[in-house]
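**Q** give me coordinates for this.
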Amino acid sequence: MDKNQQGIELLQEGKWEEALKLFTEQIEEKPHDPAAYINFGHVLAEMNDAERALRFYEKAVEVDPSSSAAHYALGSFCFGRERFEEAAQFFEKAIRCGMEEADAYFMLGLSFLYLDQTVMALPYLMRAVELDEEDAEARFQFALALAKTEQYEEAEKNLQKVTTQEPSHADAFYNLGVLYAGHYEQPEKAAGYFDRALEIQPDHMLAGYGKKLLEKAE
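**A** Take a look at the predicted model:
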C-alpha cells in the first residue's frame, strides 16, 4: 500500500496529523504527482483550514493540468462555498480531462441548477442517471429539471422511479403532488401524494401548504 492510500485510511480514521505526515513524505518523494497535493488539501479542509486547502488543490492542478481528480477537488471546494459558477467550470474540466463518473456529471448539473440554468443542467443530470441508475438523488434532481422545462411526463416517470428506489423520499412524493395538482389537474391523486409526503415527514411545510390549497379549492 503506497503512502497516499495509507494517508487516506488515516484521514478516514480522523488521524489528521499522521495523514499529513504521510502526504508530506509522498509530496517530497513524488513532487509531480497531484494525488498527494489533493489528499493534503482534503485533510486541511477537514481541519477547516480552507485557505491552505485551496492552495494545495491549486498546486495539484499546477503540477498536472490534465488531472481530472484535481479539477474535481477544486470544483467540490468551490461548490461547498456556493461559488457555483467556478464549481461548474472545474467540474467541466474534470470531465474533459477524462472523469467519466456519475458524480462529476451530477455535480456539474447541480451547479447549473443552482445558477438557474436548468437547460444547461439537463444533459449532465441525464448522464449522471445513465451512469448510475441507482442514484436516487441524481434521478430526483433530473426529474425536477425535467419539470422545470415542462417535460412533465418524463418528470413523473422519474419521480415514480425515485419513490420506488427510496420509499421514504418525501420531496419526491410532494413533487408528484404538484404535478398532479397542476399539470394533470387530478386533485384527489395530488392530495394522496401530499398525504404520503406528510406521513414520511410531518413537518413538510410545502406538502402541508399544497394540501390546504387543494382543500380551499374544493
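
**Q** use CA for all of it now, contacts and neighbours both
**A** Will do.

**Q** now His169: how far from Glu150?
**A** 22 Å (Cα to Cα, to the nearest Å).

**Q** have a look at the two and say which one is more surrounded.
**A** His169 (20 against 12; other Cα atoms under 10 Å).

**Q** second input sequence below; structure requested for side-by-side comparison:
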Amino acid sequence: MDKNQQAIERMKEQKYEEAAELFNAIIEENPQDPVGYINFGNLLLHMNDTERAERFFQRALELDEQAATAHYGLGNLYYDQSDYPVAQKHFQQAIDIGLDEADAYFLLGMTFVHQENYKLALPYLMRASELSPDDLEYLFQYGLTLAQSEYISDAKSVFQQVLNSNEEHSDAHYNLGVIALYEEDPAAALEHFQRALDIQPEHVLAANAKKQITDAMNTTDK
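**A** Model (predicted):
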C-alpha cells in the first residue's frame, strides 16, 4: 500500500493527524503533482478547515487547470457554505472537464434547486439517478424537483419508483398525498398522509395535511 492509499485509509478511520502527515510527505516528494494537494484539501474539508482547504484546491488548479477533482472539491466547499452560484460554477467545470460521477451531477443539480431554478436542475438530477440508480436520495430529489417544476405526472411516477424500492419512505408517501390532492382525490391523499405518519409519527407536514383533509370532511358531513 503506497502512502496515498495509507493516507486515505487513515482518513476513513478518522485518524486525521496521521493522514495529514502522510499527505504532507506526498506533497514534499512530488510538489508539482496536483493530486497531493487535492487529497490534502479533501482532508482539510473533513476537518472543517475550509480556509486552508480552499488554498490547497487552488494550488492544485495552478498546477493543472484541468484537475476536475479540484473543482469538485471547491464545489463541495462552497456548497457547504451555501454559496450556491460559486459551487455551481465549480461543479459545472468539473463535469465539463470529464468528471462523470453521480455526486457531481447531483450536487450541481442541487445548487440550482437551492437557487429555485428547478427546471435547470432537472437534467443533472436525472443524470445522477441514472448513474446511481440505487441511491434513493437522488431519485427522490429528482421527483421533488419534477413536482416543483409542475411536471406532476412525471413526479408521481418517480415517487412511486422510490416506494417500489423502499415502501417505508415517508416523504415519498407525503408527496404522493400532495399529488393526490392536486388530482382531487382526497381519499388517496389521506391514505398516503396516514402512511407517512405510520412510518414517521413526527412528520409535521403529513400531520397538518391529514388534519386539513379530516377537518374538511367533517365540515362536509355536517
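
**Q** quickly find the element holding Glu62 of structure 1.
**A** helix 50-63 (DSSP states H and E).

**Q** what's the distance between that helix and the middle of its chain?
**A** Taking Cα atoms, centre = their mean, to the nearest Å, one finds the center of helix 50-63 of structure 1 at 22 Å from the center of the full chain.

**Q** elements contacting that helix?
**A** Secondary-structure packing of helix 50-63 of structure 1 (3 or more Cα pairs under 8 Å, 6 or more residues apart in numbering; DSSP states H and E): helix 34-46, helix 68-80.

**Q** so which of those gets nearest Ala190 of structure 1?
**A** When the helices and strands packed on helix 50-63 of structure 1 are compared by Cα to Cα, helix 68-80 sits nearest Ala190 of structure 1, at 34.2 Å.

**Q** buried residues, the closest one. List them.
**A** Judged by neighbour count using 16 or more other Cα atoms under 10 Å, the buried positions of helix 68-80 of structure 1 are 68-79.

**Q** ok so, going back, mind putting the helices and strands packed on helix 50-63 of structure 1 into JSON lines with distance to Glu28 of structure 1?
**A** Converted to JSON lines, those look like this (distance: least, Cα to Cα, whole Å):
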{"stretch": "helix 34-46", "distance to Glu28 of structure 1": "10"}
{"stretch": "helix 68-80", "distance to Glu28 of structure 1": "18"}
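
**Q** between those, which one is closest to Lys161 of structure 1.
**A** Nearest to Lys161 of structure 1, of all the helices and strands packed on helix 50-63 of structure 1, is helix 68-80, at 27.4 Å by Cα to Cα.

**Q** and the buried residues of helix 68-80 of structure 1, which is closest to Glu46 of structure 1?
**A** Nearest to Glu46 of structure 1 out of the buried residues of helix 68-80 of structure 1 is Phe77 (Cα to Cα; 11.4 Å).

**Q** can I assume that closest one is in contact with Phe56?
**A** No. The criterion here is Cα atoms under 8 Å, and Phe77 of structure 1 misses it with Phe56 at 11.3 Å.

**Q** show me where structure 2 has its helices.
**A** Counting by DSSP state H, structure 2 has helices at residues 3-12, 16-29, 34-46, 50-63, 68-80, 84-97, 102-114, 118-131, 136-148, 152-165, 170-182, 186-199, 204-221.

**Q** helices or strands up against the second one?
**A** Secondary structure elements in contact with helix 16-29 of structure 2, counted by 3+ Cα pairs under 8 Å, 6+ apart, are helix 3-12, helix 34-46.

**Q** same thing with the last one?
**A** Using 3+ Cα pairs under 8 Å, 6+ apart as the contact criterion, the elements in contact with helix 204-221 of structure 2 are helix 186-199.

**Q** quick one: the helix it packs on to structure 1 mean distance?
**A** By mean Cα distance after the TM-score superposition for structure 1, the fitted helix 186-199 of structure 2 averages 0.6 Å away from its aligned residues in structure 1.

**Q** which other helices and strands contact that helix?
**A** Packed on helix 186-199 of structure 2, when contacts are counted by 3+ Cα pairs under 8 Å, 6+ apart, are helix 170-182, helix 204-221.

**Q** just the buried residues of the longest one, please?
**A** Residues 206-207, 209-210, 213 are the ones in helix 204-221 of structure 2 that count as buried (16+ other Cα under 10 Å).
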